[in-house]
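Peer 1: here is a sequence together with a model predicted from it:
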Amino acid sequence: MWLGLSVFCQISFSQAKIAGKVQAPDLSPLQDANVLLLKAADSSLVKGTTTNRDGQFAFSDIGPGEYRVLFSGIGFADKYAESFTLQASDLDLGLIPMTSAATQMAGVTVSARKPLFEQKLDRMVVNVKSSITNVGATVLDVLERSPGVIVNRSAGTIAMAGRDGVLVTINGKMTYMPADALIQYLQGLNAANVEKLELIPIPPAQYDASGNAGMINIVLINNPDEGFNGNAAASMAVGPMEGTQPMASINMNFRKGPLNVYGSYSFSRLAQLQEGHILRTIEKPDGEHTVETITDRDPFQRNHDYRLGLDYAINRRTVVGFLVAGYNHKWDMEAQNYSYLKVNNKIDTTISIANQEINYWRNWMANANISHTVKDGESISFNIDYLQYKDSNPTEYQQQYTDGEGKYLFDQNMNSGKETVINIWATQLDYTRKINEKFSLQMGAKATISRFSNDVLVEKEENGQWVPDMDYTADYSLRENIAAAYVSADFTLSPKTSGKAGLRYEHTTSNLGSDQKANIVDRKYGNLFPSVFISQVVGSNNRLNISYSKRITRPTFNNLAPFLIFFDPKTFISGNPALQPAISHNFKLDLLLKKLVFSVGYSYEKATIGDFQNEFDTANNVQTIVAQNLDKSNLFQFMATLPIEVTPWWTSNINLGVYYQEVSAHLKNGQVKEDQWYYTISGAETFRLPKKFTLELSGYYQSKSLFGVAVFNGLGALNIAVQRKICKDQVSLTAGVDDLFSSGNKWVFYSEFPQEKVSSHTSIQVSYRMYKVGVSVRFGNKLLKDKRERATASEDERKRVQ
């Protein structure tokens, strides 16, 4: 198929040379500037190079056609040469003067191939489409491969730079999702819908202060081209343990005159058998008591995601916009569990548990916005959002008890259910003014109103009748209001020194109650959150960045609301209404040596929220898994991002991290202090082969580290893919293998409490190797137009649904 299509699309042409020289603002030759040769029609990348010590560059063996050239460098504004027509003869573009970044004007958005990782002043950018192993992947897969990001699918958490409490936003919009809903959403979102990920360890003041580990912003595709255009993608993956993963997506955009209409839809269905093992041991006077659970699970997840938006320019200064988006995700699992209650390694009781669980999340949101440019350098915008989440989570348990010799004792059937509804209203007003070339000011205010209800039912079958267990059955409601205001300034102190400083104030009121008890939680508190960034250019192509911010992690809605989920009759997951917010102070130093990035950081957090921590009732050998406040935690980190062009056809992107964690806590089972050194490595090796083939190896590994006061073992994955572009690069064909050694999602946790003589060990394999093929097609007009960049009022809210 590839051979036939390539013959059909093949074009022959003669060759020519394009050359020129790049000059710094002080008129000296600019070495190591990036030079990209782009097609004028669609800005796709033809070739890339860097300037030599004399500022010179050259592209050889270029065919006739319409081209343009993009010049960029650290500390300098991007510059585009005028489009030109190349004939058979060589072309000299002459002298190209660059200007400092402080005087950069708004440019044209291009679709050139970007580096996989880009370091900005306050964030690391992961360009999703620059890695072919991301074809047929989900956004959760891409996050796992990103620098410093750890996805714990078993516990439903995402950590960055060694710390939990990441704020995940979509196009800058807070998600407000519960942990299981967020993981489910990201696992169902096709990476083909995503333009880039922004990893922001210290977010500036205009963003919510939530998320002690910083912020991950997922930027969905929004095509800026004139006319009708878009792209469609489809993939299929299969693997052992009955693994299947069909995915399809389409993004479309229509832009004409003052009107822009855009939308996207994606579908996926993920299925693969899972295996798990839980072992808990308690030392008692009469010997060793253990509970061992073996689980075989057969889950699938079906996902629909959609987005439809419209922007209309009333005049050249005023734009209004509307956006509707949502998803429908259903996770369904059948499982067979066996729990063995042992004394001195001899089985006392066996419990066979057949259960079926459904976790069915639905979401929709609507946004209206208006932005107005008062004059050049001065603008104001207003957003109003409404979001609704609904979750149905019924679970059935059919339990059969036998004694140590396998003789039947009795049956016990039980149901649990949870109906969750979350309604959120958010409004935001932002004002920006450029005072002069060296100083600009931003300020704004935001109000968020959240209403959460959680109707929990636990019932047991007795004599053919279902009887509610009133110890665990109740209807909970949470009301939370957050009011915020911020001021922020960008400034240039000298041609080589610039910065950003901001101050944000947030006031929170929270009230949690139930139909049985009012004011379970009733809090009012306010906090100031400063942030500062300083950037210093060192030499011609190096930069030093220093940053600090204060952040807060509020308890998620589900963590606060009391509930109970059963693993077996001796193991539960529960909520904790006593959880308090955690406050952190974060420091970071970045050194950019040309394209290489080295970072050191330190974070101190008080009242750290540890998700999925263990509590033990030693008298009854019962384990409760619950979020808890730890006393404090310290994190020291070193990170390096090493993009290296080994040869013109081999590009290497390596990310290294070394961390030291300290955690202390007073828990129900005693005081605990833990510390741990660990390291991470991730990256991609890309090989550009003849005839438009590309081969890529990507992967990640994390050594043993801490999860609250628990320890989990190291894990990692290796992925491989090959891609060929055909039909004038409009069609991409990809084949590959994800998680080649089935090592990426085997999660092993353990915790020990010597004072109580208790230990717990959990192991679960949630996915295995997958073989995949995919196709992506770009269609429509490719005339570039400026893209409207905007965020909505609820950018920072969605993660609170966790």
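Peer 2: Nice, thanks for sending it over. Residues are numbered from 1 along each chain as shown.

Peer 1: switch to C-alpha atoms for all contacts and neighbour counts from now on
Peer 2: Fine.

Peer 1: residue 133 - that's part of a helix, no?
Peer 2: Yes: inclusion of residue 133 in a helix is indicated when DSSP: H, G, I helix; E, B strand; the rest coil is applied.

Peer 1: ok, now how distant is it from residue 141?
Peer 2: 10 Å (C-alpha to C-alpha, to the nearest Å).

Peer 1: so which of the two has more stuff around it?
Peer 2: In terms of neighbours (other C-alpha atoms under 10 Å), residue 133 is the more surrounded of residue 133 and residue 141; the figures are 29 against 19.

Peer 1: hmm, residue 698 and the more buried one touching each other?
Peer 2: Yes: with contact defined as C-alpha atoms under 8 Å, residue 133 reaches residue 698; the gap is 7.0 Å.

Peer 1: who touches both of these two?
Peer 2: Among the neighbours of residue 133, those also in contact with residue 698 (C-alpha atoms under 8 Å, 6 or more residues apart in numbering) are 719-720.

Peer 1: need the next SSE after the helix or strand harbouring residue 263, C-terminal direction.
Peer 2: In this structure, residue 263 sits in strand 259-271 according to DSSP states H and E. For strand 259-271, the succeeding helix or strand toward the C-terminus, using DSSP H and E, is strand 274-284.

Peer 1: another one to put next to it:
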Amino acid sequence: MKTYTLLMLMLAGPFLAKNCAAQEKLAGSRVSGAVLDAERKAVDFATIHLLRAKDSSLVKVAISAADGTFIFENNAAGNYLVAASMAGYKKGYSKPFELNAGNKIVTLEAIRLPAQSRDLKEVAIVSQKPLIERKMDRLVLNVESGSLAAGATAMEVLEKAPGVTVDKDDNIAMKGKQGVTIMLDGKPTYMSNADVANMLRNMQSSQIETIELITSPSAKYDASGTSGIINIKTKKSKSLGLNGTATAGGGYGETSKMSGGTNLNYRNRKVNLFGNVNYANNGRLNTLNLNRQVTTVDTVTTFRQLNSWDNRRFSTSYKAGADFFLNKNHTIGVLINGYANKNDEESNSNTNWVNNFNQSERINILGNNTESYDNMALNLNYKGVLSASGKEISMDVDYSNYNGNHDEIRDNSYQRINLDPRGNLLVKNYAPAEITVKSFKTDYSHPINKTSKIEAGLKASLVKTDNDLLLAKFNGTTYVADPEYTNHFVYDEDIVAGYLNFSKEFKKTGVQLGLRAEQTFSKGNSVTKNEVVKRSYPELFPSVAFSRKINKDNELGLSYSRRIDRPSYDDLNPFLNFLDEYTFQKGNPFLNPQFTNSFDLSHTFKGKFTTSLSYSHTRDAMATVTEQDNATLKTYAIQKNLDEMDVYNLTVYAPVSPARWWNVNNNFQVFRMNFKSFSNGGTLNSGQTAISYNMDQSFTLSATASADLSAQYQSPQQYGIFRAETQVVLNAGVRKSLVNNKLSLRASINDIFNSRKNRLSTTYQDMNLNFVEKGESRIARLTVSYRFGKNEVRPARKRSTGSEAELNRMKN
């Protein structure tokens, strides 16, 4: 209908220009009205014709707004009538009326459009969006245009997207790089990897309109996030009323899992109310088997460490908000969202070491840990349409408060041979944390003409984190703080940013140029150790994107951007997290941000097959490394800056249909990551070419039933100082729709052969270690989802709040 309306406007243009020139306009004149259906509900995108009453000749054409209203302004004096039409309705007319100097403002009675009934003997599909569209700075996956929409979850659709992979820990990578920013309708998710995965697994593909893969984000987006952005856009709707979805599910692998939630949306012409709440109670088992060897002069010590964790995570997330439509051009909104998560964990660790002098020690550690993470974020926003040409301004004010706590008791017992005996040791590890985020941002969009647009914006954010780590040992009567492992760390960070973006559409070519400037002030203060790290750095982040339509079957895209990844707040905190007294994880207050220059060249064929070649160079690349103290036999895992990281990537996405009932999506990647470092006490020059292949097959069993089978292969690869071994995983599922597709049942099993595990090793510097990490991955699930109310209720406005980059750096 929109295409038809635009065509009418273009065809009528010369005619209107001729008639308008022939008559003098009546300045300040205004004709307004509304279009309603038989049930007195607004009809948007109806075609409105302003006609001369004498001969019904066309004067102007307009389209009705979301609330059904329309306006004609500055018309010549004369006698008129208005006609309204819309596919599926009979045409409607207003009564004739006169415009003159004494009657400039005319408000018409609502035009009623009765429904039109027709017998459809044959339906022909004239056009359909291609599965993949190349935009200037992104690749758009039209979910409805292929088998991707056939009864899957949002997570399953995402795993099928070109160049996207998801590992066992729900870390989402794009073109081989992790740290992807996930957005929903242009808004950040504010969730951990596990929570994002849970949300996407509870969202049906039928709710998704498109998935945008933004490998080189424009200057409009925060410069943080070198791996790019994945924006999942849900379907728009057009009417008023109430609708919602209720979902419940359960699963079992080695532990039980259950989840449930509901989503509600109510809209009328003045307000839109929306909210959701989701709850999950998921168990998870993890094991880690670590082997390492430490050589000091003539002493060789061999470690064998066996660790297991039995974790149960309780998570509740919520969102509630309202949009108030002051008029058709101005909207203000309020939003509150957050989560309350809790982990209860029991651990068992057995560390055995022996040296070549027949000295040995066995340490058994029983741990009991309770963690809690709570966050509440408030947002006040405004959006205004300043002119009919599309000038827009938006503003966001955000406040967020995060509180986390880690409370652990570890009971250590020792068995020693040829060493002095040791008694049992009881250790308490207590680590409260608080993070406060305040931000403001404003964005302005100014169309120069129909094909050109300038965007500009400003943003300021203020972040304060407070972490107080206490490690205390029991001396028989009370716990006494250990000064070596106790630390109070306060971190302040202020960022001021501004950007300018220009885009231009030619006949077959699109161009987008942008520049973002960010000034960062940070101060890390280790109060206990009296160490202060201050930084102040201004940075520029340019971005360029081109798109070119060669012909109806071939499109090219080329993009470049410079990005930054700032350390997470936890990584900057010099805390110690114990595996045992010989193995630690610790933070690094001297960790620098990393900067990446990315280039991407892509080709799309027939809107389905896509090939992309990309290269990125990262300076001060942040990576996890291990450090070893040979004298004390201690090993630390810590985030450090490597000098350089280069990533080369070739991605081929090829969906094929061997039969009408059988669709196969092939996602093939060849990539190489090279790492160089000449600091950190040694020289690193590592790299390896790797292959990743994901194959997803969907089978249509009937009009209401489908099945799917997917396989994932990852060849050995090098990341920093670690080498990861081959991984192969197979998943399967079936889906059934009932009750006019309102009720959906889905059964699935992930990792059928229980083969998903991480096997890593390193021989960097004087270290010689390897480990196998296995999480609970073979899980059978059953999910039930029911949709109620009207299926076409327009959702909440799609907007991005001002604190997304900062909140994504929190732990939850």
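Peer 2: Okay, I see it. All figures in this text were calculated on a predicted structure; none of them were measured in a lab.

Peer 1: work out the TM-score between the chains.
Peer 2: Structural agreement between the overlaid chains, expressed as a TM-score with TM-score structural alignment, normalised by the length of the first structure, amounts to 0.81; 698 aligned residues with a C-alpha RMSD of 3.1 Å.

Peer 1: any residues touching the strand holding residue 263 of the first structure, and which ones?
Peer 2: For strand 259-271 of the first structure, the surrounding residues in contact (C-alpha under 8 Å, 6+ apart) are 188-190, 193, 222, 242-255, 298-313.

Peer 1: in the second structure, what residues pair with it?
Peer 2: In the comparison with the second structure, strand 259-271 of the first structure aligns to the range 271-283 (TM-score structural alignment).

Peer 1: the matching stretch: which residues count as buried?
Peer 2: Within stretch 271-283 of the second structure, the residues that count as buried by 16 or more other C-alpha atoms under 10 Å are 271-283.

Peer 1: could you dump the residues you listed to a markdown table with distance to residue 62 of the second structure?
Peer 2: Formatted as a markdown table, the entries for these read as follows, by distance: C-alpha to C-alpha, whole Å:
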| residue | distance to residue 62 of the second structure |
| --- | --- |
| 271 | 25 |
| 272 | 26 |
| 273 | 29 |
| 274 | 31 |
| 275 | 34 |
| 276 | 37 |
| 277 | 41 |
| 278 | 43 |
| 279 | 46 |
| 280 | 49 |
| 281 | 53 |
| 282 | 54 |
| 283 | 57 |
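
Peer 1: which two among these are spaced furthest apart?
Peer 2: With distances taken as C-alpha to C-alpha, the most widely separated pair in these is 271 and 283, at 40.3 Å.

Peer 1: circling back: quick one: which of the contacts of strand 259-271 of the first structure sit in helices?
Peer 2: When DSSP state H is applied, the contacts of strand 259-271 of the first structure are split such that residue 188 fall in helices.

Peer 1: if any of the contacts of strand 259-271 of the first structure are buried, give me the ChimeraX selection for them.
Peer 2: Only the buried members of the contacts of strand 259-271 of the first structure end up in this ChimeraX selection, burial being decided by 16+ other C-alpha under 10 Å:
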select :188,189,190,193,222,243,244,245,246,247,248,249,250,251,252,253,254,255,298,299,300,301,302,303,304,305,306,307,308,309,310,311,312,313
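
Peer 1: quote the end-to-end distance of stretch 198-216 of the first structure.
Peer 2: The first and final residues of stretch 198-216 of the first structure sit 6 Å from each other (C-alpha to C-alpha).

Peer 1: and it, which residues are buried?
Peer 2: Here stretch 198-216 of the first structure shows 198-206, 208-216 as buried, counting by 16+ other C-alpha under 10 Å.

Peer 1: cool, and stretch 559-570 of the first structure?
Peer 2: By neighbour count, and taking 16+ other C-alpha under 10 Å as the criterion, the buried residues in stretch 559-570 of the first structure are 559-568, 570.

Peer 1: and for stretch 309-327 of the first structure?
Peer 2: Taking 16+ other C-alpha under 10 Å as the neighbour-count basis, stretch 309-327 of the first structure is seen to contain the buried residues 309-313, 318-327.

Peer 1: that one aligns to what range in the second structure?
Peer 2: Counting by TM-score structural alignment, stretch 309-327 of the first structure corresponds to residues 321-339.

Peer 1: try stretch 496-510 of the first structure
Peer 2: On the second structure, the counterpart of stretch 496-510 of the first structure by TM-score structural alignment is residues 508-522.

Peer 1: surely residue 200 of the first structure meets residue 211?
Peer 2: No: taking C-alpha under 8 Å as the contact criterion, residue 200 of the first structure and residue 211 are not neighbours in contact, 10.6 Å apart.
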